[in-house]
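Engineer: Dropping a prediction and its sequence here:
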Amino acid sequence: MERIKKIFRLIHLSLWGLFTFLVGLQLGSEGDTHWLSTTAGFVATCTYVFYTHFYVLTRYAGKRGRRGYWLSLAGVLLTGPFPFLFFHHKALATWSLFLNYYGMQLLSTVPVFVFLSWLARVTETLVVNTIRKEQLEKQAAETELHYLKSQINPHFLFNTLNNIHTLVYKQAPAAPEAVMQLASLMRYMIYESNAATVPLSREMGYLRDYVSLQQLRYKNSPVVDLQIEGETDSCYVAPLLFIHLLENAYKHSPARLEPGDLKVRVAVREDSLAFSVQNPIGKHVAKTLDEPGGIGLPNVRKRLALLYPDQHSLTIQNTGETFTVVLTIRGLHSQTHERKAHLLHH
């Protein structure tokens, strides 16, 4: 906000400097031998009226009692012409000249700059309030994103610890490796996911680790068929964006999965990304699919609305035997630059 105030001060100085130059130029071109004193008096009256009324508007802004404002305004109007009279070489020569110049400034110059000061105050207040509102909305969005992200971590950690507990209970040789994989996943979730965006290749590495950890539950060959098309290093996405979709695919699938039952496809084409996950529907969760995708889908929808407004689509298809979620994000590269520019602006 201090930066905005500095910009307004610079605008004020620039406009008053230009105004003084133009007034002096005009009076000098008219052959006025006293153009310097006349310019000084005229500009002094203008600045006095402008900033005195500007201060009065600031002091009485939002107050119910208007008596103080109207009394102050009357004082500004009546005293406004005096700076001009003080500098003018003839204004104080006789009483008639004094009244003549006083009335001229009171009726012409003073009302104009009272209005301009009011207009400047309204404009500055509008700009400051708009920027403050944008900052509050941004803070609210960041707070909600943080809350939504915090919902992801405990839910995922709870499921994963259950899996590792089973391995340890059975004294499975894969238990130490599972602990190391969990450490890698938590490192990504706690540290790397704090960034606004991460390379898609890193997010896919996180999903691969997750799939490897989940595979410990199954004796069959890999139950996830993961295929990635396109260049993932140059594509950036919000972290932890796909984990709920994949996690729910596991959750709402039958207890026994055959190799390749869960199909995950990632396709990067120019500046768009398509992520899809398909799983067979387990009979034991048929009643819980009133909200497609389970409890994680509302979370994903909120994050997408905050991170990629008007640049994404989320489609659901339930055939009764398979459940498919397709997420498409458009303008990924431009969205990354726009988000950085938005953060710098604020």
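Structural biologist: Sure thing, it's come through.
Engineer: hey, let's count contacts and neighbours off CA atoms from now on
Structural biologist: OK.
Engineer: List the contacts of C46.
Structural biologist: C46 sits next to 80, 109-110, 113 when contact means Cα atoms under 8 Å, 6 or more residues apart in numbering.
Engineer: Mind doing that once more with 10 Å?
Structural biologist: C46 sits next to 16, 40, 52, 80-81, 83-84, 105, 109-114, 117 when contact means Cα atoms under 10 Å, 6 or more residues apart in numbering.
Engineer: and which of those residues is nearest D32?
Structural biologist: Checking the contacts of C46 against D32 with Cα to Cα, the nearest one is A40 at 13.3 Å.
Engineer: I figured the closest one hits F19, correct?
Structural biologist: No - between A40 and F19 there is no contact under Cα atoms under 10 Å: 11.5 Å.
Engineer: sorry, back to before: so which of the contacts of C46 belong to strands?
Structural biologist: In strands, judged by DSSP state E, none of the contacts of C46 are found.
Engineer: Second structure for comparison follows:
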Amino acid sequence: MKFFLKYYKVLVPITLWLFFLFFSIRVFSQFIAFSDAIERGFLLIFLYVSIYYFNWFILVPRYYIKKKYLIFFAFIFILIIVSSFLRILIANHYELNLHTLNENPLIDSVVLKKAIGSFGISFFVLASSFLVRIADLYTKQVKQKELLIQQKTEAELTLLKAQLNPHFLFNALNNIYALVLTRSEFAADSLISLSQLLRYIIYDTSVEFVPLEKEIKYLKYYIELESLRLERKDNLDIKISEMDSNYYIMPMLFIPFVENGFKHSDINKDGKMKIHINMHKNELEFICENTYSLYEKNVDSVGGVGLTNSINRLDRMYHDRYNLEITDENEFFSVNLKIQL
């Protein structure tokens, strides 16, 4: 079926011509010489192929598509008349030498009967040309629309990534700057973690999907980077199960949610933060929860550019294959994301 849909505009006319040629030779070789039957068949094929592709390449695109219907149907009528007249001339040329012509009911020399038959064949050929051509144009339009939608989606995703990466880098550099100011012994380690993350962002996230294992690997780098400045690491609950190497996921999906949690949590003030990632068959579940204080941290509202961009990317890449629940109440923020991979 896929093969036919791909090559229908070639297969349909070839099938039509071969059937017509075989039928013509098979029938008329009984009443005229076989060589004459072949010659007659090929002349008629040339006639109908000519009107078929004249309609395909000239009439439909120049007149029908441009809504010049009167001119289009006028040309169709003229083509039917001319091709019918030529068919009768070709038929009579080979049948005049046949003394048994009028004795066989399959080949009647009555002009009216021949005219009706010729009109019918010409109409069928032009109708086939018209329908196949319209189907071809419609298919091209659908593919073009799909391509435009795909290009638009890719452009939007590229823009979102371009916004996301500087946003992530800005926050990471702020964290390292704080470590350097306090002369922390972890500043050097944080730079190494950041370099690994930057390598991932620059070289691996330009594609639509990356291996799930790789995304998890660099998420752990980010968690290590954030954990360096924590005073109460025992308040951080991390559980990440083993991932199937056959699954792929959208790059930089988890980091904005985790970044948001670290940014707003009060984990250094007896608060709590939890990051759990599990696989159930082909369903990935990501949970990120944190407590926060509205009064102890001078930060902007929970959420932000990275979080908003991640939600927009989820909508574009996974559509109805994901479920995202975000809860923000009583100084407790929770993200529960489930994706069908």
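Structural biologist: That came in fine, so what should we check first? For clarity, every value in this text was computed on a predicted model and none was experimentally measured.
Engineer: Please say which of A40 and F19 of structure 1 ends up with more neighbours.
Structural biologist: A40 (19 against 13; other Cα atoms under 10 Å).
Engineer: And that one, how far from G320 of structure 1?
Structural biologist: 85 Å (Cα to Cα, to the nearest Å).
Engineer: Can you turn the buried part of the contacts of C46 of structure 1 into a ChimeraX selection?
Structural biologist: In ChimeraX, a selection of the buried entries from the contacts of C46 of structure 1 looks like this (16 or more other Cα atoms under 10 Å):
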select :40,52,80,81,83,84,105,109,110,111,113,114,117
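Engineer: Show me what E285 of structure 2 lines up with in structure 1.
Structural biologist: Counting by TM-score structural alignment, E285 of structure 2 lines up with A274 in structure 1.
Engineer: Next up, the contacts around the nearest residue to that match once chain neighbours are set aside.
Structural biologist: Distance criterion Cα to Cα, 6 or more residues apart in numbering; nearest residue to A274 of structure 1, sequence neighbours excluded, is T328 at 4.4 Å. The contact partners of T328 of structure 1, taken as Cα under 10 Å, 6+ apart, are 266-268, 272-276, 311-315.
Engineer: same thing but 6 Å
Structural biologist: Applying Cα atoms under 6 Å, 6 or more residues apart in numbering to T328 of structure 1 gives the contacts 273-274, 312-313.
Engineer: Following the chain onward from the host helix or strand of it, which element is next?
Structural biologist: Using DSSP states H and E, the element containing T328 of structure 1 is strand 322-329. Remark: after strand 322-329 of structure 1, the chain's next helix or strand is helix 332-345, criterion DSSP H and E.
Engineer: how much distance is there from that next one to the middle of the chain?
Structural biologist: 10 Å (Cα atoms, centre = their mean, to the nearest Å).
Engineer: Name the single longest helix found in structure 2.
Structural biologist: helix 111-181 (DSSP state H).
Engineer: Stretch 174-193 of structure 2: which residues count as buried?
Structural biologist: Residues 175-176, 179, 187, 190, 193 are the ones in stretch 174-193 of structure 2 that count as buried (16+ other Cα under 10 Å).
Engineer: Show which residues not belonging to it make contact with it.
Structural biologist: Stretch 174-193 of structure 2 is contacted from outside by 221, 225, using Cα under 6 Å, 6+ apart.
Engineer: quick one on the thing from earlier: how do the contacts of T328 of structure 1 look in structure 2, which are kept?
Structural biologist: Counting by both residues aligned by TM-score structural alignment, their matches' Cα atoms under 6 Å, the members of the contacts of T328 of structure 1 that carry over to structure 2 are 273-274, 312-313.
Engineer: So what angle separates the directions of the helix or strand containing H12 of structure 1 and helix 109-169?
Structural biologist: Counting by DSSP H and E, the element that carries H12 of structure 1 is helix 2-29. Helix 2-29 of structure 1 runs at 160 degrees relative to helix 109-169, counting by axes from the mean of the first three to the mean of the last three Cα atoms, to 10 degrees.
Engineer: helices or strands up against helix 2-29 of structure 1?
Structural biologist: Using 3 or more Cα pairs under 6 Å, 6 or more residues apart in numbering; DSSP states H and E, the elements in contact with helix 2-29 of structure 1 are helix 35-59.
Engineer: L246 of structure 1 pairs with which position in structure 2?
Structural biologist: The equivalent of L246 of structure 1 in structure 2 is V258 (alignment by TM-score structural alignment).
Engineer: Am I right that its match is in a helix?
Structural biologist: Yes - under DSSP: H, G, I helix; E, B strand; the rest coil, V258 of structure 2 falls within a helix.
Engineer: buried sites along the helix holding H12 of structure 1?
Structural biologist: Neighbour-count burial for helix 2-29 of structure 1 [16+ other Cα under 10 Å]: 20, 23-24, 27.
Engineer: gap between the most centrally placed residue in structure 1 and Q311 of structure 1?
Structural biologist: Geometric centre of structure 1, nearest residue: K138, 4.0 Å, by Cα atoms, centre = their mean. For K138 of structure 1, the distance to Q311 of structure 1 equals 18 Å [Cα to Cα].
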